[in-house]
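Asks: Below is the sequence, then the predicted model.
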Amino acid sequence: MASELEELVGFLDDDRAEVRAASAEIVAGLTASAEGIEKLKAVQRPLVIKLFRSVGRGGDAARKSLVALVNLSHDPAVVEVLLSLNVVNRVMEFLRDGSIPHVDLLTGLLANVTISERGCRDLLQIGQGNMEGLHMAVLLKKFVVGGITLSPGEPDPFEHVASVLTNVTRLAEGRRLLLQPGRGLLAALVSQLQSWNSLRRLGASGAIKNCVMSAEEDGTLDSILDDKTALQHMLRPINGQPPLEKEDTVRECMAEAVLVLARTDKGRDVLWEAGAPEALRKGYEDEQHPGVCLAMERTAEIFLSHSTIDSGMTPGIAGLASSSAAAQRQQGQEPEGQQQQGQ
């Protein structure tokens, strides 16, 4: 005899739309708590399968089913089940054909499953020949277009792609894809640092930092430094000019990225040309976050140590490096996903 949970799961693909919707609502409610998710583990695999079927059939049940899937995907064991069921390709099919209107939840699901390395590899289509990078190209295009066309305060269905970008750039393949010459993906990414949406800025800054931190090892340093506009975008959040960047994490990511570039000969030269010393001096004046200040101070020290080969060194940048505040301010990029949702 079927258990109550098994019966509940069975109703998710009932021919009657109202029954599917009622069942999906109950399941979504259960997944809103850790206790509920634990209870559902007894029917984990059939539940995930039926939820996807419910999503594909549309109607009122589709959104509740997606809410349940997003909440369940916070559990690594459920993520493995989802990946074994080809979740990435299925979500991308929904996004491409527009058959499912709940883009915010679809992209939130991708943000959660790409916390897993396997999820990142599936999204990047690693090892799939000419198909490699196709999913990411589609996502980036929709992400950037959304950033241009949406007005401040409007619902942003593709904002969770920012978290996806942070996640996939933890892999060398993801970083190389974004920095591939001629594709313009880096330019598209840095443009999001000026978005009104803080989630977009946070995700973009995390992805840029990931790319910069491993640039020498990945062989992509030239790709970053050759894009002068990208460097200007990277300096913008930390140059102290209005409108000021309110997110500490964004400023810290960019300050640390600039520090890494300044440690290389070519990077230092390009930063000089981009006016980095003056930008750092102005940004430092009112900066309060310890991590941002520390990165700025270390960058200034690097510029000072090479000042004999460049007469552009200014008293301001010297003062930044020797600031007594350095002794007082000490700082004691996580993978990103979508938060658990209620009904």
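Replies: Alright, I've got the coordinates.
Asks: from here on, contacts and neighbour counts on C-alpha atoms
Replies: Noted.
Asks: Contact partners for the residue nearest the centre of the chain?
Replies: For the chain, the residue nearest the mean C-alpha position is residue 163 (2.3 Å; C-alpha atoms, centre = their mean). Residues in contact with residue 163 (C-alpha atoms under 8 Å, 6 or more residues apart in numbering) are 111, 199, 200, 202, 203, 204, 335, 336, 337.
Asks: Likewise for residue 191?
Replies: Counting by C-alpha under 8 Å, 6+ apart, residue 191 has contacts 230, 233.
Asks: Assign a three-state SS to it, would you?
Replies: Following DSSP: H, G, I helix; E, B strand; the rest coil, residue 191 is assigned to helix.
Asks: Which parts of the stretch 1-150 of the chain are helices?
Replies: 4-10, 17-31, 34-40, 44-56, 60-72, 76-84, 87-97, 103-113, 117-124, 134-149 (DSSP state H, counting those that start in this stretch).
Asks: State the number of residues packed around residue 227.
Replies: 13 (other C-alpha atoms under 10 Å).
Asks: Spatially nearest residue to it, not counting backbone neighbours?
Replies: residue 187 (7.8 Å; C-alpha to C-alpha, 6 or more residues apart in numbering).
Asks: mind checking which helix or strand that neighbour is in?
Replies: Secondary-structure assignment from DSSP states H and E places residue 187 in helix 185-190.
Asks: alright, now check it against this:
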Amino acid sequence: MSALSEQLLSDILSHLASPRPDVRVESLKALSATLQPTSAPSSELAVRMSAASYAEAKAPATICQLISGPTSPLPGGERLPVELPPAAVEKWSQLVTGTALDAASSLLAAGGEVAAEAFADAGLATRAGEAVLERGSSFASTNAEPTARQSVVASAVACLANFSRSEAGAASILSKEALLTSLTKAFLDHPAGAARFDCLGHAATLLMNLAQLEAGRKFLLRLSTGYLKALLPSLRSPASARRYGAAGLVKNCCFDKDSAYHLIHELDLVTHVCYPLCGPEGFDMDDKAGMDLSFWMEGEEKVREPDEGTRQILVEAVLLLCATGRRSREALREKKVYEVLKTLDLSEESEAISEKICECVDFLMRDEEGEGGREPVFVEGGGGMGGEVGGTGMSASSVIRSEGNYDDVD
């Protein structure tokens, strides 16, 4: 694929402004299609150039207008010659909004910080947030297949999560605390069921990305709201997206060294982090002394976290806690973290995780008296948004692709 031609760009942008909702949908799909990489060696560069062309032509502003007014005429644009019946308006509203959110995600994925800055200027955080909150009655799901409204919510949450991968996007979302508070409360008030569609699942990914910034960590660690404490049970959610996002936001909060006592002693973070790392192997009687009962009470029925990425993040969270000081390590030893990690390593197939376990063990088995009080230094923000944060390889989430189906109408 070559870089976007001026004619194709002009055609797509003109069709985005069409008063016909079906034309809007097809043009949004065409926009996303031009941003899909191919196997060609020059494909990635071409996609970035195409994304830059869209951003320069103010496509993000048009996309944001379609999110908020899916069947309304754009400023200065034409109106449909006939009014749509209410049922058709409802159907096309969901379809155009969902497709516009997916197009925004595609453009954010391809355009990086340039696209994020354009979407921040266009007010994506507010518009995508409203797309979620206006469909609040759809949060609670009893079915495995999503309704049209639930699919739009899922696309909006995924779009915000993709937006938060960039510094401009994260800052834009964090500046709207009322919106962020409403989204966080909605996520907490509607836990995922084992066999139900989870339209809010990637809100955990959004919070994980925001926690890469100090402002995001302060939001989660604020004692008056207790958000982090309320989010910890998500580490045991039946929904993998929630578990992964929760693990990431917990780990990123562990970068706040001043909060180590609060995390370890007041939130009992060690128990929450280590429980998913325990499996059916069991522990010796000596190992159980001082260990939380939940680590071994389930016996052979205990299931270890199945996702490799989530396990690695949890081990890295332990590593960060180890690095917060001698007293933190003493508390981890008392809670039998070494025994948990030792048992995990015996069954762990990932070399990357085993390496992190070894780093934790080095901390936990060190001669504290011989270290002279010297602590290792973790440099925060080593790779910026979307890259490594600190010295343990935490990165922003990968791009979330929507699998929504907007054809059905509630």
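Replies: It's in. The structure presented is a predicted model; accordingly, all values stated were derived computationally and were not measured.
Asks: Quick one: residues in contact with the helix holding residue 187 of the first structure.
Replies: Here helix 185-190 of the first structure has contacts from 140, 144, 178-179, 204-205, 208, 224, 227, 229-230, 233-234, using C-alpha under 8 Å, 6+ apart.
Asks: And these, which of them are buried?
Replies: 140, 144, 178, 179, 204, 205, 208, 224, 230, 233, 234 (16 or more other C-alpha atoms under 10 Å).
Asks: What does the fifth one correspond to in the second structure?
Replies: Correspondence of residue 204 of the first structure to the second structure, assessed by TM-score structural alignment: residue 246.
Asks: how much space between its match and residue 272 of the second structure?
Replies: 11 Å (C-alpha to C-alpha, to the nearest Å).
Asks: do residue 186 of the second structure as well
Replies: From residue 186 of the second structure to residue 272 of the second structure the distance is 22 Å (C-alpha to C-alpha).
Asks: same check, this time on residue 266 of the second structure
Replies: Residue 266 of the second structure is 12 Å from residue 272 of the second structure, by C-alpha to C-alpha.
Asks: same check, this time on residue 367 of the second structure
Replies: 27 Å.
Asks: next one: residue 287 of the second structure
Replies: 18 Å.
Asks: Same question for residue 26 of the second structure.
Replies: Residue 26 of the second structure is 46 Å from residue 272 of the second structure, by C-alpha to C-alpha.
Asks: Then residue 206 of the second structure?
Replies: 20 Å.
Asks: And for residue 51 of the second structure?
Replies: Taking C-alpha to C-alpha, one finds residue 51 of the second structure at 41 Å from residue 272 of the second structure.
Asks: same thing with residue 183 of the second structure?
Replies: 23 Å.
Asks: Which of the buried ones among the contacts of helix 185-190 of the first structure fall within helices?
Replies: When DSSP state H is applied, these are split such that 140, 144, 178, 204, 205, 208, 224, 230, 233, 234 fall in helices.
Asks: With distance to residue 168 of the first structure added, can I get those in a markdown table?
Replies: As requested, those are exported to a markdown table (distance: C-alpha to C-alpha, whole Å):
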| residue | distance to residue 168 of the first structure |
| --- | --- |
| 140 | 12 |
| 144 | 17 |
| 178 | 10 |
| 204 | 12 |
| 205 | 13 |
| 208 | 11 |
| 224 | 18 |
| 230 | 20 |
| 233 | 21 |
| 234 | 20 |
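Asks: ok, so of the residues you listed, who is nearest residue 150 of the first structure?
Replies: For these, the closest approach to residue 150 of the first structure (C-alpha to C-alpha) belongs to residue 144, at 10.2 Å.
Asks: aligned partner of the closest one in the second structure?
Replies: Per TM-score structural alignment, residue 144 of the first structure is aligned with residue 188.
Asks: ok, the residue mapped onto residue 171 of the second structure from the first structure - contacts?
Replies: Matched by TM-score structural alignment, residue 171 of the second structure corresponds to residue 121 in the first structure. Under the criterion of C-alpha under 8 Å, 6+ apart, the neighbours of residue 121 of the first structure are residue 168.
Asks: cool, and residue 276 of the first structure?
Replies: residue 235.
Asks: again with residue 212 of the first structure
Replies: So residue 212 of the first structure contacts 221, 224, 257, 260, 261 (C-alpha under 8 Å, 6+ apart).
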